[in-house]
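Asks: coords below, sequence missing:
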């Protein structure tokens, strides 16, 4: 029988590390649409986890970049085993990553709306993103290397 690993975590902070936007030169149409690119990265520190979310907003009509934002969600953690040689976290369950990524994306979505208040950005919320889509790459990037 597989033993479950107990990991404790708490949302402990949020910061926007980069933000820029430029309103489209042409007036927005009533049903204007935008494309979003999102990226997610996770880094570990002593009893902390940082989830970095990057967003690029492009106008669908002409693919002109309208906004970019990079934000970091900080989580205090307990129960993550860190490899003493590589600093990599050992045996993190995929559901744990999916949960913290989901929280980080949701928080970033709200921050983008707040930062864009009073501009066209308040009408274009970041669409729902499946956090599980990022988990395999995150797990691979944070896997301990063989041979230390």
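Replies: Arrived safely. Because the structure is a prediction, the values reported are computed rather than measured. Numbering: from 1, shown residues only.
Asks: okay, CA-based contacts and neighbour counts for the rest of this
Replies: Noted.
Asks: what ranges does this structure have for its strands?
Replies: Secondary structure of the chain (DSSP state E): strands located at 8-21, 34-45, 48-59, 65-78, 81-82, 89-90.
Asks: what is the fifth one packed up against?
Replies: Using 3 or more Cα pairs under 8 Å, 6 or more residues apart in numbering; DSSP states H and E as the contact criterion, the secondary-structure elements in contact with strand 81-82 are strand 89-90.
Asks: and the strand it packs on, what other elements does it pack with?
Replies: If you count contacts as 3+ Cα pairs under 8 Å, 6+ apart, strand 89-90 packs onto strand 81-82.
Asks: mind listing what residue 41 touches?
Replies: By Cα atoms under 8 Å, 6 or more residues apart in numbering, the contact list for residue 41 reads 51, 52, 53, 138.
Asks: for the residues you listed, give me TSV that also has distance to residue 111 and neighbour count.
Replies: Formatted as TSV, the contacts of residue 41 follow (distance: Cα to Cα, whole Å; neighbours: other Cα atoms under 10 Å):
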residue	distance to residue 111	neighbour count
51	15	22
52	13	23
53	11	22
138	23	19
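Asks: next one for the comparison:
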């Protein structure tokens, strides 16, 4: 797993996604590898360490699959390793250059935003591999 050091939104999305994967923490032998290049991923692993088993410093090529949140550089590095990878993009409305989005993740999920459309220069306008998903947010509290 990798998250970008762009506020706490990425770490929160990681927690919500892991929480939604029913039974993940109950499976024997399942380790979640942390991309140690990301400070946010390390902190997120510490915060969620009681619920999941995280391994630091492991080779990403050993992973069965990867989850990357808002970190195109990590996504591209993981893709080059040959590891299947899901990339979650919370901010697709901001990107105007190809360098701001991953090149070829296995699955690219971009959150829909009702507030704005993609800018005319968005590299996502030309991509057919984007899966548009609802915003990943915590359930409302009463």
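Replies: Perfect, thanks for sending it. Predicted model only: the values in this text are computed from it and were never measured.
Asks: what's the TM-score for these two chains?
Replies: The TM-score (TM-score structural alignment, normalised by the length of structure 2) is 0.26; 60 aligned residues with a Cα RMSD of 4.7 Å.
Asks: circling back: would you list the strands of structure 1 in a markdown table and tack on distance to residue 102 of structure 1?
Replies: Formatted as a markdown table, the strands of structure 1 follow (distance: least, Cα to Cα, whole Å):
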| stretch | distance to residue 102 of structure 1 |
| --- | --- |
| strand 8-21 | 12 |
| strand 34-45 | 10 |
| strand 48-59 | 10 |
| strand 65-78 | 11 |
| strand 81-82 | 22 |
| strand 89-90 | 19 |
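Asks: of all those strands, which one is nearest residue 101 of structure 1?
Replies: Nearest to residue 101 of structure 1, of all these, is strand 48-59, at 6.6 Å by Cα to Cα.
Asks: so what does that closest one touch, helix or strand wise?
Replies: Packing contacts for strand 48-59 of structure 1, counted by 3+ Cα pairs under 8 Å, 6+ apart, involve strand 34-45, strand 65-78, helix 94-115.
Asks: buried residues in the last one, which are they?
Replies: Buried residues in helix 94-115 of structure 1, defined by neighbour count with 16 or more other Cα atoms under 10 Å: 97-98, 100-109, 111-113, 115.
Asks: how many residues are close by residue 20 of structure 2?
Replies: By other Cα atoms under 10 Å, 10 other residues sit near residue 20 of structure 2.
Asks: can you tell me how far it is from residue 39 of structure 2?
Replies: From residue 20 of structure 2 across to residue 39 of structure 2, the span is 23 Å (Cα to Cα, to the nearest Å).
Asks: hang on, the earlier thing: with distance to residue 59 of structure 1 added, can I get the helices and strands packed on strand 48-59 of structure 1 in JSON lines?
Replies: Shown next, in JSON lines, are those (distance: least, Cα to Cα, whole Å):
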{"stretch": "strand 34-45", "distance to residue 59 of structure 1": "5"}
{"stretch": "strand 65-78", "distance to residue 59 of structure 1": "7"}
{"stretch": "helix 94-115", "distance to residue 59 of structure 1": "16"}
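Asks: to residue 15 of structure 1, which of the ones you listed lies closest?
Replies: For residue 15 of structure 1, the closest of these is strand 65-78, at 5.4 Å, according to Cα to Cα.
Asks: name the helices or strands packed onto the closest one?
Replies: Counting by 3+ Cα pairs under 8 Å, 6+ apart, strand 65-78 of structure 1 packs on strand 8-21, strand 48-59, helix 94-115.
Asks: between strand 48-59 and that strand, find me the angle.
Replies: 170 degrees (axes from the mean of the first three to the mean of the last three Cα atoms, to 10 degrees).
Asks: any idea of the angle strand 65-78 of structure 1 forms with strand 34-45?
Replies: Angle between the axes of strand 65-78 of structure 1 and strand 34-45 is 30 degrees (criterion: the same axes, to 10 degrees).
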